[in-house]
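**Q** Predicted model follows, preceded by the sequence.
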Amino acid sequence: MTVAPAACTTRSQRPRIFVGVPIFAEVLQALAADFEVVAPCGTDTPADWSGPALAAAMAGCDGAFVAGTVPVDAALIAACPTLRAVCTMAVGYNNIDVAACTAAGVLVSNAPDVLTETTADFGFALMMAAARRIAEGEHYLRAGRWKHWRYDLLAGADVHGATLGILGMGRIGQAIARRGAAGFGMPVVYHNRSRLPEATEAALGARWVDKDTLLRTADHLVIVVPYSASSHHLIGAAELACMKPTATLTNVARGGVVDDAALADALARGVIASAGLDVFEGEPAVHPALLQVPNVVLTPHIASASLRTRRAMADLAVRNLRAVFGLGEEAGRPPTALNPEVLARVG
């Protein structure tokens, strides 16, 4: 296997692929079968890339295998004129300036679909943990505070039969809706930029409502919208004030969709009952106030983290890279291209 430890320095006949995140050894081996691989992170050494360091590491490379932790902006694209493809193993791609890539003729792909069910499982589990105060209960027990039975000891909210609200009804939102309606008998209300077809709503047992109605009626609100400038702080102090004091909020979307400071304040003051968060503004940093309130379940962006799913995400990024460079059955047709209009220029 040809895996260079640092930046590209010599030229071979094969395209050079920069791997900017630690990844499975088998994935590196699969890439090395077709490419010259530059993998400074290897399988277990995360890197906090700065602009200059990343540009230096990627210099002379033709493709990049990244995840949500690798920032690909216009300056990086300009500094890497040989770059032809940026393929992320994540479904979210707000770390990639797609417009800049498109202008430079760089193909961008992400990894939708393969993580839908795993992320929906986790989102539902996080919502249940918040509703039933599971993290609080574990901390209470571990601290040796459990001495007696009480009728109200860590009493939370029921999930079965409660109203499930979903903000963002894409693939993952629909998968969460199916779990709630079919498995827990939950009435489902949702808000999305565009309404689903009536047949899809009927199959999901879901009803479209405006955002204000969603906030007022949901017993358990799950957020699964993509991050963009228009969704920044989509849920802030004003929105939280519209929710029921018994409601829970779960965010498995992206940090920045929820105003973390406002949420911490709302949790501390009992504006809502509890929350479950897998994503944060400025992650891996977490707003200090969120660490001080007991009624929130915090996890480190692991909603898609089953081994099978993470491998499938990585494999999809490899498929996209191979297709961009004319390899395999999908040659010239990257399966999940975000800007396929550049294919004529990179082919």
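**A** Happy to help now that I have it. Predicted, not measured: the structure shown is a model, and the values here were computed from it.
**Q** Please count neighbours and contacts with C-alpha atoms only from this point.
**A** Noted.
**Q** nearest residue to E117 other than its sequence neighbours?
**A** In space, and not counting its chain neighbours, E117 is closest to A175: 6.5 Å by Cα to Cα, 6 or more residues apart in numbering.
**Q** and what of P81?
**A** Once flanking residues are discounted, P81 sits nearest to G60: 7.7 Å by Cα to Cα, 6+ apart.
**Q** can I assume the one you found sits in a strand?
**A** No: using DSSP: H, G, I helix; E, B strand; the rest coil, the secondary structure at G60 is coil, not a strand.
**Q** The residue nearest to E117 sits in which helix or strand?
**A** Element membership for A175 (DSSP states H and E) is helix 171-178.
**Q** Which residues are in contact with the residue nearest to E117?
**A** Counting by Cα atoms under 8 Å, 6 or more residues apart in numbering, A175 touches T116, E117, A120.
**Q** Spit out the contact partners of the spatially closest residue to the first one that is not a sequence neighbour.
**A** By that I understand T116. Distances taken as Cα to Cα, 6+ apart put I172 closest to T116, at 5.2 Å, once the chain neighbours are dropped. The contact partners of I172, taken as Cα under 8 Å, 6+ apart, are T116, E117, T119, A120, V224.
**Q** try this one side by side with the last:
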Amino acid sequence: MPEVVETRLSELFDVRLRSDDTPMTREQLVSAVQDADVLVPTITDRVDAGLIGQAGERLKLIANYGAGFDHIDVATARSRGILVSNTPGVVTDDTADMAMALMLGVTRRIPEGLTAMQEGSWQGWAPNAFLGGRLGGKRLGILGMGRIGLAVARRAQAFGMQIHYHNRRRLRPEVEDGVEATWWESLDQMVARMDVISVNCPSTPSTFHLLNARRLQLMKPTAVIVNTSRGEVIDENALVRMLKAGKLAGAGLDVYQQGTQGNPDLRAMPNVVMTPHMGSATREGRIEMGEKVIINIKTFADGHRPPDQVVPSML
């Protein structure tokens, strides 16, 4: 974690820190859960039922460094009397910024222009060179209108986009009015009418492949899809087929279903902008995440419930 966070952790607790910035091996995770009172994993650490089953009696808190917790078997942890906490809210603006950057990158063909300049192949201004589309006036459909979805809506509203959203529950009227948003009870009807879809819902069993082949087929061929949430929400293979067939105009992706690299076919497409899960990658955001971890651990160590405890209603 950032040095300032590790320093503070070391001042407060007896801490075993990682010496490098790579994922822990399974053996290292097993050793950690057998000895520690608190485990601080990241999204790359799979804390499943098998790992939790090997935990020692001392482990009582999994203080996740990150907002998403789909890599942790929360139900099994709870059954073992182990609490789970996360770091919500601190990367809301950073992730929303990335969603807008991906929208602009795809619609304005920024990576293609960058490549032309880096390769020295640009021949000068031309009326039809690198033609993209403007965001103003376009319909944006937000899938998941939580903290991040609302932050995306506010930014998109400033660009002159029309805001639409699909949620399990409709927002309060005053929240809707604040971003002039239209709620769609039917996801099918919404995706069929949008120019841009922004995926901002968490990864849960109910959102796995929520944008499956059938729903992707409903989208307009001029539409763009952006995902800064979790790769599993989109059927990546179906997305590739749609893009190859010209049935979607483009995609901006910061997360992937197929490992860290995404589908190889995506990397070869000029109308796909891919970034390496950079949504929360700001110095300020990562420090604030660490501060949340410290508060959760300190509160728990003092005998109280962590303020950011993951509870069943969130699953």
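**A** Yep, that arrived. This is a predicted model, so every value here is computed, not measured.
**Q** Can you calculate the TM-score here?
**A** In this superposition the chains share a TM-score of 0.94, using TM-score structural alignment, normalised by the length of the second structure; 311 aligned residues with a Cα RMSD of 1.6 Å.
**Q** Looking at the contacts of I172 of the first structure, which is nearest A78 of the first structure?
**A** Distances from A78 of the first structure to the contacts of I172 of the first structure, taken as Cα to Cα, are shortest for V224 (32.4 Å).
**Q** Identify the residues contacting the aligned partner of the residue nearest to P81 of the first structure in the second structure.
**A** If you follow G60 of the first structure across to the second structure using TM-score structural alignment, you land on D35. With contact taken as Cα under 8 Å, 6+ apart, D35 of the second structure is in contact with A55, G56, R58, L59.
**Q** Show the buried residues in those.
**A** Buried by 16 or more other Cα atoms under 10 Å: A55, G56, L59, out of those.
**Q** Nearest to E236 of the second structure among those residues?
**A** When those are compared for distance to E236 of the second structure (Cα to Cα), A55 wins out at 34.5 Å.
**Q** how about the residue positioned nearest the centre of the second structure, what does it touch?
**A** The centroid of the second structure falls nearest to S229 when counting by Cα atoms, centre = their mean (2.6 Å). Residues in contact with S229 of the second structure (Cα under 8 Å, 6+ apart) are V199, N200, C201, P202, S203, D254, V255.
**Q** change it to 6 Å
**A** S229 of the second structure is in contact with N200, counting by Cα atoms under 6 Å, 6 or more residues apart in numbering.
**Q** For it, give its distance to W183 of the second structure.
**A** 20 Å (Cα to Cα, to the nearest Å).
**Q** And the helices in the second structure?
**A** 3-12, 26-35, 49-53, 74-79, 92-107, 110-119, 147-158, 173-179, 187-191, 213-218, 236-244, 264-267, 283-301 (DSSP state H).
**Q** and of those, who's closest to G136 of the second structure?
**A** With respect to G136 of the second structure, and counting by Cα to Cα, the nearest of those is helix 147-158 at 8.6 Å.
**Q** hang on, the earlier thing: relative to the second structure, what is the average displacement of the helix holding A175 of the first structure?
**A** Compared with the second structure after fitting, helix 171-178 of the first structure has a mean deviation of 0.6 Å; criterion: mean Cα distance after the TM-score superposition for the first structure.
**Q** Toward the C-terminus, what is the element adjacent to that helix?
**A** Per DSSP H and E, the first helix or strand lying C-terminal to helix 171-178 of the first structure is helix 184.
**Q** What is the nearest of the buried ones among the contacts of D35 of the second structure to A268 of the second structure?
**A** Nearest to A268 of the second structure among these is A55, at 43.1 Å by Cα to Cα.
**Q** Contacts only, for the aligned partner of that closest one in the first structure.
**A** Counting by TM-score structural alignment, A55 of the second structure lines up with C80 in the first structure. Shown in contact with C80 of the first structure (Cα under 6 Å, 6+ apart): A59.
**Q** The same query, at a cut-off of 10 Å, please.
**A** Contacts here follow Cα atoms under 10 Å, 6 or more residues apart in numbering; on that basis C80 of the first structure touches A55, A56, A57, M58, A59, G60, C61, D62, G63, A74.
**Q** if you skip the residues just before and after it, what's nearest to the last one?
**A** Distances taken as Cα to Cα, 6+ apart put A100 closest to A74 of the first structure, at 5.3 Å, once the chain neighbours are dropped.
**Q** Tell me the residue in the second structure aligned with that neighbour.
**A** A100 of the first structure maps onto T76 in the second structure when the alignment is built from TM-score structural alignment.
**Q** Hmm, its match is touching I62, no?
**A** No: look at T76 of the second structure against I62 with Cα atoms under 10 Å: they stay out of range, at 11.9 Å.
**Q** Which of those two has more residues huddled nearby?
**A** Just comparing T76 of the second structure and I62: by other Cα atoms under 10 Å the higher neighbour count belongs to I62, 26 against 16.
**Q** and that one, how far is that from G133 of the second structure?
**A** Distance from I62 of the second structure to G133 of the second structure, by Cα to Cα: 45 Å.
**Q** And L59 of the second structure, by the same measure?
**A** Distance of L59 of the second structure to G133 of the second structure, given as Cα to Cα: 53 Å.
**Q** With S19 of the second structure instead?
**A** The gap separating S19 of the second structure from G133 of the second structure is 46 Å, by Cα to Cα.
**Q** Of these two, give the one with the bigger neighbour count.
**A** Just comparing S19 of the second structure and G133: by other Cα under 10 Å the higher neighbour count belongs to G133, 13 against 6.
**Q** and the equivalent of that one over in the first structure, what does it touch?
**A** By TM-score structural alignment, G133 of the second structure lines up with A157 in the first structure. By Cα under 10 Å, 6+ apart, A157 of the first structure lies in contact with M128, A130, A131, R132, R133, D219, H220, T246, A247, T248, A273, S274.
**Q** Matching the third one against the second structure, which residue comes up?
**A** When you say that, I think you mean A131 of the first structure. Aligned counterpart of A131 of the first structure in the second structure: T107 (TM-score structural alignment).
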